[in-house]
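In: Here's a sequence, model it:
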Amino acid sequence: MFFIDTLEIEGLGNRSYLAGGPRAAVVVDPPRDVDQVIAAAARRGVRIAYVAETHVHNDYVSGGLELARLAGARYLVPAAADVSCARAPVADGDTVEVDENLVLRAIATPGHTPHHTSYALEEGGRAVAVFTGGSLLIGSVGRPDLVEPRLTEQLARAQHASAHRLADELEDGVPVLPTHGFGSFCSSSQAEGDTTTIGKERASNDAFSLDVDTFVERTLAGLEDVPAYYAHMGPANAVGPAPVDLTPPEPADAAQIAKRLAAGEWVVDLRSRVAFADGHVAGSFNFEGEGKLATYLAWLIPWGKPVTLLAETSAQIAAAQRELVRVGIDRPAAAATGDPAGWVPAGEALASFPRAAFADLATACEREEQVVVLDVRRDSERAKGHVEGSVHIPIHELHTRLAEVPAGTVWVHCAGGMRAAIAASLLDAIGRQVVAIDDGFEAAHDAGLTVARP
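Out: Below is the predicted model:
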């Protein structure tokens, strides 16, 4: 009898899988912090015999090579992938025996990347699941534009063909187990629901309901901006990532925090946006530990810039470290915990800024105050409706476009508050007067603000 365990990598919106039988298992698309995978295998009482990559990942650093080394497993990587690390190349149709009567079969599914490979798990010669990586997702497919702009349309067409190949070869009841689609920007759109099958996708996925030309046109039209850190993930995975070090960072006192800020390093406060707004170290940035920390910090920070982490507890620092190593931010320069008053020199006050709702913005506009409304949502979000007269700079561009924000008090908003808090901290750090709107965008119309819609 087989089992399949799902490992949720929530911060990045991905999944990894541990699948096997009574004695041995395969791990598909493991995260960088492999200790959790090893623990999952130990709970099952199985040996990790194989580690399989569906593709060279663009959105996170893989733990595949290190996991294979630690477990003494074979490291399966698509044969056409351009990698320099030691691996067992797999081609279309290749099979490996995971456990007695349990086989993993490689199925070439180019599209997300040219070498992308899915894996069918077969028991007694019949498929019981298919690991689709960045190929067929829940209601979507993996985006085809991460490799080379000149290949994007070709890969989109290949993605359409790969989805049809999976549906042609596998029965409708076979569960589809993708890596992407749960918040990852590697997906061309986000998943609705947690589970699916070949049959469900055949009935609802655009890859099956649209002809190839229409599918390609819609897929390319719907692509979002690519996070900047993606440029560093593929090369790291190709050479073979180093093992991670999750030991506690060097402790930082108030003097060291001030010194690092003066040197132009990033000091990142992981506390909630409410706590940060109430009182924080002047010049620090707010990336909530409970938000999409890895995605947005790695997207905005100049690559290689030293980062010091601030949090209430050491457990929060440890959680942030774990999340950040997954995107190649391997070692914080330092960290501090406890009362924020201890993060500044004695006698120095913490900085703060107000939070508000859209109703407060409407009141300020009625008073004819000098108000700048800054929308930091993505282009696709703004296209569906925006506050009339607002300035638009997506959050991932703001750090390099701060000079474009007009003079006046800046009321900054996103769709719900998290990105607005990041933006407010960036503006506050350069001395701008800022108000963070911690409110859902749907409240803007209800507050009486004019919302322009297409």
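
In: contacts and neighbour counts: CA atoms only from here.
Out: Noted.

In: give me every residue that touches residue 72.
Out: 48-49 (C-alpha atoms under 8 Å, 6 or more residues apart in numbering).

In: likewise the one 10 residues further on?
Out: Residues near residue 82 by C-alpha under 8 Å, 6+ apart: residue 238.

In: Confirm that it sits in a helix.
Out: No - using DSSP: H, G, I helix; E, B strand; the rest coil, the assignment for residue 82 is coil, not a helix.

In: Here is the second sequence; please produce its structure so I can put it next to the first one:
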Amino acid sequence: MLAIDTPTLGDRSYLVHDGRVAFVVDPQRDIDRVLALAAAEGVRITHVFETHVHNDYVTGGYALARETGAAYHVNADDPVSFDRVAVRDGDVVEVGDSMRVRVRATPGHTFTHLAYLLRDGGREVAAFTGGSLLYGSVGRPDLLGPAHTDALVHHQHASANLLAAELPDAVGLYPTHGFGSFCSATQSEGAASTIGREKGTNPALTKPVDQFVADLLAGLDAWPAYYAHMAPANSAGPDGADLSTPERADAEQIRKRVAAGEWVVDLRNRVAFAAGHVAGTLNVGIDGSFATYLGWLIPWGTPLTLLGETPEQVAEAQRELVRIGIDRPAAQAAGDPAEWAGPDGLVSFPRATFAELAQVRHHRPVVVLDNRRDLEWSAAHIEGAVHVPLHDLPARRHEVPDGEVWIHCQSGYRASIGASILAAAGRRVVAVDDEFDNAGRAGLPVVAAA
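Out: Here you go, the predicted model:
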């Protein structure tokens, strides 16, 4: 089993082979990674399996099957608009001479979710569980809307227990989600697991159903807005990724794009951005969860220009964006930020620590803006802070009181995004680039929500 990680989205795809032929589970849209791995292993891809219609990324399954001539296996009940090999619970697919893949219905993350159970050499060896049973968790059950959440969370518990009852303890567990993906109900630190290990640790397998349901629902928070566009794209059979370089933008074009209300995004880290950037540009660093937060914040369809230190940085951002269906940036530029600004020059804003915030509050009034998500705020926050989650900030920035704004998150990455949004709107900002755990140590009054 060879994993193909996409850590910025928290997902894994898998390539499995017998030395001659291979199958792939839940490939991402940039299929060149899959093709390169198959070529390196000297195997031919003959089958592609989709566990579900994904909500957090655009699949590469359709494009990979067309590229390789592989059979593309998708649930017969999924309302897709392309030709596929329709599979149902109980079907068995033979791959090569020894691999047998059994289809198992595991509703919960979606109603039509499937797991694929691999038998090789006459024994059960692996379970590819997609968004069903994860390492220490399960896929979240609320992505289809509140009307379906109660039914799906109960399905999720039943599906996890079905797999645990049917499979030997030694069977390896290979989920698609759970490595930082917002498709996971909770996060875990596991890098590998087995059915037996999950029986002793996974809440879906250790808690009574009522307690499991209550605890899981209480722990759910917001998910990225771009998810709304993923299922329609995946149901239509998306093409492969176009990673050709966009046209280059000079300083005049960048200025015009900012003035037109387009998104011009600076990919550099938050330290470099704060020190000097083009006025009106936004900072979503390629060094963090770039695609997640850009996809969450940008109005869908807005023209996008990428600014990076190097062409490689721009190319990396472009690859991440095609995975969530943002296909063609309008323009790009790489190199010296001073050249992006032209005669207008660069602007900047300060960075600070929580200790500096504590000192400042003794001398003058400032607005403390917390842009973490609701559950983070509920766990603990600075007394007197204003709470506007980052994903709500573009629409709710008018709620931020007048005055100098010190904006913070959990560790600094989201604070820089938020600071750039407010600075572009003409606000005076200070980005707190510090770990939230240091707030209390610095003497700031930290309280839990009632």
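
In: Any idea what the TM-score is?
Out: The TM-score (TM-score structural alignment, normalised by the length of the second structure) is 0.99; 449 aligned residues with a C-alpha RMSD of 0.8 Å.

In: where in the first structure is the aligned partner of stretch 120-138 of the second structure, by residue range?
Out: Across the first structure, the stretch matching stretch 120-138 of the second structure (TM-score structural alignment) is residues 123-141.

In: quick one: the counterpart of residue 441 of the second structure in the first structure from residue 361 of the first structure, how far?
Out: Under the alignment (TM-score structural alignment), residue 441 of the second structure pairs with residue 446 of the first structure. Distance, residue 446 of the first structure to residue 361 of the first structure, by C-alpha to C-alpha, to the nearest Å: 12 Å.

In: ok, these two, which is more surrounded?
Out: residue 361 (22 against 12; other C-alpha atoms under 10 Å).

In: Can you tell me the element the counterpart of the more buried one in the second structure falls in?
Out: Taking TM-score structural alignment, residue 361 of the first structure has residue 357 as its aligned residue in the second structure. For residue 357 of the second structure, the enclosing helix or strand under DSSP states H and E is helix 354-363.

In: do the same with residue 177 of the first structure
Out: Per DSSP H and E: residue 177 of the first structure is located in strand 176-178.

In: which non-adjacent residue is nearest the aligned partner of residue 305 of the first structure in the second structure?
Out: Using TM-score structural alignment, the partner of residue 305 of the first structure in the second structure is residue 302. Spatially, and ignoring its direct neighbours in sequence, residue 302 of the second structure is nearest to residue 262 (6.2 Å; C-alpha to C-alpha, 6 or more residues apart in numbering).

In: now swap in residue 60 of the first structure and tell me
Out: That would be residue 327: by C-alpha to C-alpha, 6+ apart, it lies 4.9 Å from residue 60 of the first structure.

In: count of residues packed around the aligned residue in the second structure for the one you found?
Out: Aligned by TM-score structural alignment, residue 327 of the first structure pairs with residue 324 of the second structure. Neighbourhood size, residue 324 of the second structure [other C-alpha under 10 Å]: 24.

In: ranges for the helices of the stretch 251-400 of the first structure?
Out: In order along the chain, the stretch 251-400 of the first structure carries the following helices (DSSP state H, counting those that start in this stretch): 254-262, 273-278, 293-300, 314-325, 358-366, 379-382, 395-398.

In: contacting residues around the equivalent of residue 32 of the first structure over in the second structure?
Out: For residue 32 of the first structure, the aligned residue in the second structure is residue 29 (criterion: TM-score structural alignment). Residues counted as contacts of residue 29 of the second structure (C-alpha under 8 Å, 6+ apart) are 57-61, 63, 240-241, 322-323.

In: Distance check, residue 106 of the second structure against residue 36 of the second structure.
Out: Separation of residue 106 of the second structure from residue 36 of the second structure (C-alpha to C-alpha): 31 Å.

In: In terms of neighbours, single out the busier of the two.
Out: residue 106 (30 against 11).

In: The more buried one -> the first structure?
Out: By TM-score structural alignment, residue 106 of the second structure lines up with residue 109.

In: Check residue 68 of the second structure too.
Out: For residue 68 of the second structure, the aligned position in the first structure is occupied by residue 71, per TM-score structural alignment.

In: Assign a three-state SS to the closest residue in space to that match that isn't next to it in sequence, would you?
Out: Distances taken as C-alpha to C-alpha, 6+ apart put residue 48 closest to residue 71 of the first structure, at 6.0 Å, once the chain neighbours are dropped. Of the three states, residue 48 of the first structure takes strand under three-state DSSP.

In: For burial, what's the neighbour tally of residue 48 of the first structure?
Out: Counted with other C-alpha under 10 Å, residues neighbouring residue 48 of the first structure total 26.

In: The second structure: which residue goes with that one?
Out: In the second structure, residue 48 of the first structure lands on residue 45 (TM-score structural alignment).

In: Thought residue 68 was touching its match, still the case?
Out: Yes - with contacts counted by C-alpha atoms under 8 Å, residue 45 of the second structure reaches residue 68, the gap being 6.5 Å.

In: And residue 249 of the first structure? What does it align with in the second structure?
Out: Aligned partner of residue 249 of the first structure by TM-score structural alignment: residue 246.

In: Give the full set of residues in contact with residue 242 of the second structure.
Out: Applying C-alpha under 8 Å, 6+ apart to residue 242 of the second structure gives the contacts 322, 327-328.

In: List which of these are still in contact in the first structure.
Out: Mapping these onto the first structure (both residues aligned by TM-score structural alignment, their matches' C-alpha atoms under 8 Å) leaves 327-328 still in contact.

In: Looking at the contacts of residue 242 of the second structure, spot the one nearest residue 196 of the second structure.
Out: Nearest to residue 196 of the second structure among the contacts of residue 242 of the second structure is residue 322, at 37.0 Å by C-alpha to C-alpha.

In: Now do the closest residue to that closest one other than its chain neighbours against residue 23 of the second structure, distance only.
Out: Counting by C-alpha to C-alpha, 6+ apart, residue 241 is the residue found nearest to residue 322 of the second structure once chain neighbours are left out, at 6.1 Å. To residue 23 of the second structure, residue 241 of the second structure is 20 Å away according to C-alpha to C-alpha.

In: swap in residue 49 of the second structure?
Out: 7 Å.

In: More neighbours: which of the two?
Out: Legend: neighbour count by other C-alpha under 10 Å for residue 49 of the second structure and residue 23, higher for residue 49 (28 against 24).
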